[in-house]
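Trainee: Dropping a prediction and its sequence here:
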Amino acid sequence: MVITSVGEDAHRVDALLDLGGDERLADGVRQLATARPQSVMWACTSGSFVFGPDGARRQAAKVAAAAGVPASSTSIAFVDALHHLGIRRVAVAASYPQDVAEHFVRFLAADGVEVVAMGSHGIITAAEVGTLEPDRVQAMVAAADHPDAEAVLVPDTAMHTLAIIDRLEAAVGKPVLTANQVTVWKGLQLAGGVPALPGLGRLFEAVR
């Protein structure tokens, strides 16, 4: 794993466009060279969806070309995971400010995913998101849920969710897709196959 450079830790569109810039990602790929990965994931949701669907795919294509292996990003992984599960209507539990969260809604809509409800929590920095306790995360997910949603999405890789996905799904009674979960899933898929992994939610049970 390589942590790419950060100009400013801020959930603002200008800062996120800088975060996902070509040179920052190219530098990250160069640092990965000695690891000889089978796939590469740009493990950042907001730093990919702010570029829009076409921009996010160009971003991933540049990473793949530089790395010489298949590559994707967290935002693209969300869409691919929803297609994999056959889900079209979702609720979003976003840590971001409203304007940033709306970029994610538009990103999903471009691939035919309808957001029927969204909770936006206005947290500016990834550092603060990383301090959220499991009870707070669960409350955010439950508050964002909607009867018409087939799944709840949690789009922030700074939020610690991998250890509590089963708990989150139990709380809402439906799949919960989180940023780190879909990133791992997509990276494994690109590398050749996704094993069934207990504790990582219904996405990792729907192996085919």
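Mentor: Sure thing, it's come through.
Trainee: Every contact and neighbour count from this point should use C-alpha atoms.
Mentor: Fine.
Trainee: Provide a list of residues in contact with the residue nearest in space to the middle of the chain.
Mentor: What sits nearest the mean C-alpha location of the chain, by C-alpha atoms, centre = their mean, is Ala179, with 3.2 Å. Residues near Ala179 by C-alpha atoms under 8 Å, 6 or more residues apart in numbering: Cys44, Thr45, Thr74, Phe78, Val154, Pro155, Asp156, Thr157.
Trainee: cool, and His103?
Mentor: With contact taken as C-alpha under 8 Å, 6+ apart, His103 is in contact with Phe49, Val50, Gly52.
Trainee: State the distance from it to Ala64.
Mentor: Distance, His103 to Ala64, by C-alpha to C-alpha, to the nearest Å: 24 Å.
Trainee: ok so, going back, so which of the contacts of Ala179 sit within strands?
Mentor: Val154 (DSSP state E).
Trainee: which one among the contacts of Ala179 gets closest to Val13?
Mentor: Thr45 (12.3 Å; C-alpha to C-alpha).
Trainee: How about whatever helix or strand His83 lives in, which residues are buried there?
Mentor: Using DSSP states H and E, His83 falls within helix 74-85. For helix 74-85, the neighbour count (16 or more other C-alpha atoms under 10 Å) marks Thr74, Ser75, Ile76, Ala77, Phe78, Val79, Asp80, Ala81, Leu82 as buried.
Trainee: put this beside the first:
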Amino acid sequence: MTASRGRARFGVLVPFTNTNLEPDMGLLRPDGVSLHFARLGGYDRDEIPDSEQMHGLGAADLSEPLRLLQGVNPDVILYGCTSATLTHGLSFDRELAKQIKQDSGAQTVTAAGALVHALRTLNAKRIGFASPYVPAINDMAVAFLAETGVKAVRRSEVGGTLDNYGQGELTPDAVYELGRAADHPEAEAVVLSCTDMRSVEIIARLEAKLGKPVITSNQAMVFQAMQLAGLGETLSGFGRLLEAKTT
């Protein structure tokens, strides 16, 4: 049995309808790291999570959830929604991370920023992109990544429009097929974007099929958080990114 505490504390901000980020963090948790969660509002659970809804989440007041997380003195805070800052743009994402760090005193990772960090770590500049988002958010995501010098040479989208719970209810097999459809001969990696999509469970399987790295929002957040916490070990079973030294 691995130790559940003693080395670092990760505080995680989770959109209030998200059902998969917490289980994923349990799967990815490094030895000796404790996990502490606070929920985020700022959007309507009964509306489609389109660009307007996710823009609202990104702009939501974080003072209360941050105050609650500060009660455990986290070493790193993870902002656990990718689309909330993708819809605002790269500058907003960076400023949000700075603001959370300033307000909390903790090192800070955003899901969108972690994807960028992971791609730079792997030196991947041409990618396949997959998500459960509506097409307008995918447009914003591709533009966001383009600002960092990353080009999406193919993208894969779900058929139909998913509500807040539909994204989390996609099965691992459905996520695997979504990722496989995003691959392209020129892609150096495949990105599966969304903290509520069950991507972590199929990373190794998809990498074995494609022969290239697969990066997911939650895996990328843990990778960067480990670096910021000074945890230098590798984690096996969840893709090439976490099998590389984190320091």
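Mentor: Right, received. Where do you want to start? Quantities reported herein were computed from a predicted structural model and do not represent experimental measurements.
Trainee: rewinding a little: and of the buried residues of helix 74-85 of the first structure, the nearest to Val129 of the first structure?
Mentor: For those, the residue nearest Val129 of the first structure by C-alpha to C-alpha is Thr74; the value is 16.8 Å.
Trainee: which ones are touching that closest one?
Mentor: Thr74 of the first structure neighbours (C-alpha under 8 Å, 6+ apart): Met41, Trp42, Ala43, Cys44, Thr45, Ser48, Ala179, Asn180, Val182, Thr183.
Trainee: What ranges does the second structure have for its helices?
Mentor: 21-28, 51-59, 63-69, 83-86, 90-104, 111-121, 135-147, 164-169, 172-181, 203-210, 217-229, 240-243 (DSSP state H).
Trainee: Give me the mean distance between the fifth one and the first structure.
Mentor: Compared with the first structure after fitting, helix 90-104 of the second structure has a mean deviation of 0.9 Å; criterion: mean C-alpha distance after the TM-score superposition for the first structure.
Trainee: what range in the first structure matches that helix?
Mentor: Using TM-score structural alignment, the residues of the first structure aligned to helix 90-104 of the second structure are 53-67.
Trainee: same question, the third one
Mentor: Per TM-score structural alignment, the counterpart of helix 63-69 of the second structure in the first structure is residues 26-32.
Trainee: Now do the matching stretch: everything it contacts.
Mentor: Outside stretch 26-32 of the first structure, the residues touching it (C-alpha under 8 Å, 6+ apart) are Met1, Val2, Ile3, Thr4, Ser5, Val63, Ala66, Ala67.
Trainee: got the buried residues for it?
Mentor: With the criterion 16+ other C-alpha under 10 Å, stretch 26-32 of the first structure contains buried residues Ala26, Gly28, Val29.
Trainee: repeat for stretch 161-178 of the first structure
Mentor: Buried residues in stretch 161-178 of the first structure, counted by 16+ other C-alpha under 10 Å: 161-162, 164-169, 172, 174-178.
Trainee: Give me the contact list for that stretch.
Mentor: 78, 134, 137-138, 141-142, 145, 150-157, 180-181, 199-203.
Trainee: ok, and the contacts of Thr74 of the first structure in the second structure?
Mentor: On the basis of both residues aligned by TM-score structural alignment, their matches' C-alpha atoms under 8 Å, what survives of those in the second structure is Met41, Trp42, Ala43, Cys44, Thr45, Ala179, Asn180, Val182, Thr183.
Trainee: Which member of these is positioned nearest Thr34 of the first structure?
Mentor: Of all those, Thr34 of the first structure sits closest to Met41, with 16.0 Å by C-alpha to C-alpha.
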